[in-house]
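*Asks:* Provided below for reference: sequence and predicted model.
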Amino acid sequence: MTDAHPRMALGTMHFGTRLSATQSREILDAYLDLGGQWIDTANCYAFWGAESGLGGQSETVIGQWLADRGVRDQVRISTKVGAEPTRPHGFPAAVEGLGRDTVNQAIRDSLQRLQTERVDMYWAHMEDREQPVSDVAETFGELVDQGLATRIGLSNHPAWYAAAANVHAQQRGAARFSALQLRESYLHPRPDVQVEGEDHPHGMMTIESKDLAERCGLDLWAYTPLLTGAYEHPERPLPKAYEHPGTHGRLAVLREWADKLAMKPSQIVLALLNAQQPAITPIVGVSSVAQLAEAVEATRFTLPEEALEELNTVG
């Protein structure tokens, strides 16, 4: 095992559904051997791929792997609450939300599936505007006080929400939300168009979320960084929101640098996210050990300054 942790989190959305338990464990074993540390999951993964119409499969696979391998102290576990259907196949009309009782029960259910006493990061998965911001801040802060979560974060929330929640937490001397998890990649959609298949109205990383993170010391995590394989598979069309001149210019420069550096375009994207200010931790989902090895290699690669300048400014 290498000493340097790759600057990424392993996405496990399809563990136990699209990927069998055996395949999932092979990837987890390889991730550990490659020095991987953060493992990202959610209590709702993956209700849409399960006959039951409810989630929990990913956490269950990870928990059994942790118990069998005895490696809980070598990894960090990140999971979420707020998007699990309250009835089979009930999303998005019937979703658990972020009420105090719901969150308190959900984290205990997640800990049971994960076979651990605490998680290292607990995320509010999506907004619940029926709950006051102050109540959500207090609910999650109490989980830290109870030792059930080491850190707390907000996924798919706007920057203003994070700022308001943390002002409230600061006034109470409570734990703050210390990370934001949002959708981000090298290509960006038009801001006035809803991305096809994106369920979260505030799921995109913005200049405001980046500014908040940099000025207030929050970590940034990026989901769907590789656009479900679109960088390497032209047969997988990008959503229509990405159809604009900036996309074509960026893709051309990305492919040029991939050729120059003898890397895959997706590897360049991962290295570029790490190199941003503030740095962005990509959450990378893979379906094979080979894909995992490529991703880990990319997050350990330092792009030349010339590449950074050109990739960041084109388009």
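*Replies:* Nice, thanks for sending it over. Nothing here was measured: the structure is a model prediction, and the numbers come from that model.

*Asks:* Every contact and neighbour count from this point should use C-alpha atoms.
*Replies:* Fine.

*Asks:* can you map out the helices along the stretch 101-250 of the chain?
*Replies:* In the stretch 101-250 of the chain, the helices defined using DSSP state H, counting those that start in this stretch lie at 133-145, 159-172, 207-216, 245-261.

*Asks:* which stretch among those helices comes nearest Asp40?
*Replies:* Checking these against Asp40 by CA to CA gives helix 133-145 as the closest, at 18.0 Å.

*Asks:* Gly249 is in contact with Gly315, isn't it?
*Replies:* Yes. Between Gly249 and Gly315 there is a contact under CA atoms under 8 Å: 5.5 Å.

*Asks:* Go through the helices of the stretch 101-250 of the chain and name the closest to Gly229.
*Replies:* helix 245-261 (13.6 Å).

*Asks:* Run the chain-centre distance for whichever helix or strand comes after the closest one.
*Replies:* Downstream of helix 245-261, the next assigned helix or strand under DSSP states H and E is helix 265-274. The chain centre lies 15 Å from the centre of helix 265-274; the measure is CA atoms, centre = their mean, to the nearest Å.

*Asks:* Helix 265-274 - contacts with which helices or strands?
*Replies:* Contacts defined by 3 or more CA pairs under 8 Å, 6 or more residues apart in numbering; DSSP states H and E place helix 265-274 against helix 245-261, strand 280-285, helix 289-299.

*Asks:* how about a cut-off of 6 Å?
*Replies:* With contacts defined as 3 or more CA pairs under 6 Å, 6 or more residues apart in numbering; DSSP states H and E, the packing partners of helix 265-274 are helix 289-299.

*Asks:* re the thing from before, burial-wise, tell me which of the helices of the stretch 101-250 of the chain comes out on top.
*Replies:* With neighbours taken as mean count of other CA atoms under 10 Å, those reach their highest mean count in helix 133-145, at a mean of 19.

*Asks:* hang on, the earlier thing: looking at the helices of the stretch 101-250 of the chain, which is closest to Ser288?
*Replies:* That would be, of the helices of the stretch 101-250 of the chain and by CA to CA, helix 245-261, which comes in at 21.6 Å.

*Asks:* quick check: angle from that closest one to helix 265-274?
*Replies:* 100 degrees (axes from the mean of the first three to the mean of the last three CA atoms, to 10 degrees).

*Asks:* Included below, for side-by-side comparison, is a second structure:
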Amino acid sequence: MNYLHFGRRTVEESLKRLKTERIDLLWAHMADGATPLDEILRGFDDLVRAGKIHYAGLSNFPAWMVSRADLLAELRGWSPVAGIQVEYSLAERGADREFLPMAEALGLGAALWSPLGGGLLTGKYRDGSKEGRMTGLGGVLLRTEKSDRETATLDAVLAIAQELDATPSHVAIAWLLDKARKSSTALVPILGSRTRAQLDGTLGAINLRLSAEQVQKLDQASAIVMGNPYDIVAQSAGSIAGGRAEALRQQLIPPR
């Protein structure tokens, strides 16, 4: 059974369970390594035209596949890719290399999962606590301190939380919200609360504003090695002829 038929069938089953007529946003959860990209996009388009979904997005797909999908949908007149879903937090900033600059360039929304870094940014695992993901999910997506960068990041989060009389979770999410306010596209943290109390507590981050100095401190502590070609551009920017070095730097190295 191909993706077109399988996708339609599973959406129809979901609509029955949800007791609704359409799904606002349907995600293809990840690339399976077998289904052609154009088949996924055609499946999305059929579902949109049938009125069963409003929008569709790609979750955990490589950036090159998302870019190709966006262009294919445009060239063939299919429903566009609305957004991406990717892990992003102070603990995991790999999306700074390709995903977030791509989302801004293509006008895609970005749903950011694991905003607390699998529990690392709450600080609760530093004191040996075994609650939360450590037990509830058997360590799935759990991130504890395994590098100097992670230790420095958590140190900064805890210090700023103490300055503001806030929780570490609030500081971590407030940093994401600061990124969202500065972005030209929609960046939406996905809250993974398991209880109403956790959700109510997490939502308090909405009212927390970090100073420019605090954001800079978190940025510096959590900074990742960008790798090539970004590092080459950064090293060569001062010697590129024609007075275009800074323009090239801004194009290739996202200001994060």
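*Replies:* In hand now; what should we look at? A quick note: this is a predicted structure, and the numbers were derived from the prediction, not measured.

*Asks:* Out of the helices of the stretch 101-250 of the first structure, which is closest to Leu273 of the first structure?
*Replies:* That would be helix 207-216 among those, by CA to CA, at 12.2 Å.

*Asks:* average distance between the closest one and the second structure?
*Replies:* Compared with the second structure after fitting, helix 207-216 of the first structure has a mean deviation of 0.8 Å; criterion: mean CA distance after the TM-score superposition for the first structure.

*Asks:* Save the helices of the stretch 101-250 of the first structure as TSV, and put in distance to Leu226 of the first structure too.
*Replies:* Supplementary listing: those in TSV, determined by distance: least, CA to CA, whole Å:
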stretch	distance to Leu226 of the first structure
helix 133-145	30
helix 159-172	23
helix 207-216	19
helix 245-261	13
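
*Asks:* ok, for the equivalent of Lys264 of the first structure over in the second structure, nearest residue in space, not its chain neighbours?
*Replies:* Here Lys264 of the first structure is matched to Thr167 in the second structure, going by TM-score structural alignment. Sequence neighbours aside, Ala161 is the residue nearest to Thr167 of the second structure in space, at 5.6 Å (criterion: CA to CA, 6 or more residues apart in numbering).

*Asks:* pretty sure that neighbour is touching Pro168, no?
*Replies:* Yes. Using CA atoms under 6 Å, Ala161 of the second structure is in contact with Pro168, at 5.4 Å.

*Asks:* How much space separates Trp175 of the second structure from Leu187 of the second structure?
*Replies:* Distance of Trp175 of the second structure to Leu187 of the second structure, given as CA to CA, to the nearest Å: 12 Å.

*Asks:* which ones are touching the spatially most central residue of the second structure?
*Replies:* Residue closest to the mean C-alpha point of the second structure, counted by CA atoms, centre = their mean, is Leu112 at 2.9 Å. Shown in contact with Leu112 of the second structure (CA atoms under 6 Å, 6 or more residues apart in numbering): 85-88, 188-190.

*Asks:* Could you find the closest non-adjacent residue to the residue mapped onto it from the first structure?
*Replies:* Correspondence of Leu112 of the second structure to the first structure, assessed by TM-score structural alignment: Ala222. Using CA to CA, 6+ apart and skipping the chain neighbours, the partner closest in space to Ala222 of the first structure is Pro282 (4.7 Å).

*Asks:* Tell me the counterpart of the one you found in the second structure.
*Replies:* In the second structure, Pro282 of the first structure lands on Pro189 (TM-score structural alignment).

*Asks:* Tell me the spacing between its match and Leu108 of the second structure.
*Replies:* Pro189 of the second structure sits at a distance of 15 Å from Leu108 of the second structure (criterion: CA to CA).

*Asks:* Next: Leu218 of the second structure.
*Replies:* 26 Å.

*Asks:* now do Val157 of the second structure
*Replies:* Val157 of the second structure sits 29 Å away from Leu108 of the second structure, going by CA to CA.

*Asks:* and Leu220 of the first structure, how many neighbours?
*Replies:* 24 (other CA atoms under 10 Å).

*Asks:* what residues are up against it?
*Replies:* Here Leu220 of the first structure is in contact with 179-180, 280 (criterion: CA under 6 Å, 6+ apart).

*Asks:* closest to Glu243 of the first structure among those residues?
*Replies:* Ile280 (24.3 Å).

*Asks:* Quick check: the closest one touching Leu270?
*Replies:* No. Using CA under 6 Å, Ile280 of the first structure makes no contact with Leu270, being 9.1 Å away.

*Asks:* shared neighbours, these two?
*Replies:* Shared contacts of Ile280 of the first structure and Leu270, defined by CA under 6 Å, 6+ apart, are absent.

*Asks:* So these two - more neighbours on which side?
*Replies:* More crowded of Ile280 of the first structure and Leu270, by other CA under 10 Å: Leu270, with 28 against 24.

*Asks:* and the more buried one, what does it touch?
*Replies:* Contact analysis of Leu270 of the first structure by CA under 6 Å, 6+ apart lists Thr299.

*Asks:* Distance check, it against Glu306 of the first structure.
*Replies:* According to CA to CA, Leu270 of the first structure stands 17 Å off from Glu306 of the first structure.

*Asks:* How about Ala159 of the first structure?
*Replies:* Applying CA to CA to Ala159 of the first structure and Glu306 of the first structure gives a distance of 31 Å.

*Asks:* and what of Met121 of the first structure?
*Replies:* Counting by CA to CA - Met121 of the first structure and Glu306 of the first structure are separated by 35 Å.

*Asks:* Neighbour count: these two, which is higher?
*Replies:* Met121 (23 against 9).

*Asks:* Aligned to that one, what sits in the second structure?
*Replies:* With TM-score structural alignment as the criterion, Met121 of the first structure matches Leu25.

*Asks:* what's the closest non-adjacent residue to that match?
*Replies:* Take Leu25 of the second structure and drop its neighbours on the chain: the residue closest to it by CA to CA, 6+ apart is Tyr55, 4.8 Å away.

*Asks:* same deal with Gly285 of the first structure?
*Replies:* Gly285 of the first structure sits nearest to Gly11 (CA to CA, 6+ apart), 4.3 Å away.

*Asks:* Distance check, that neighbour against Glu96 of the first structure.
*Replies:* From Gly11 of the first structure to Glu96 of the first structure the distance is 22 Å (CA to CA).
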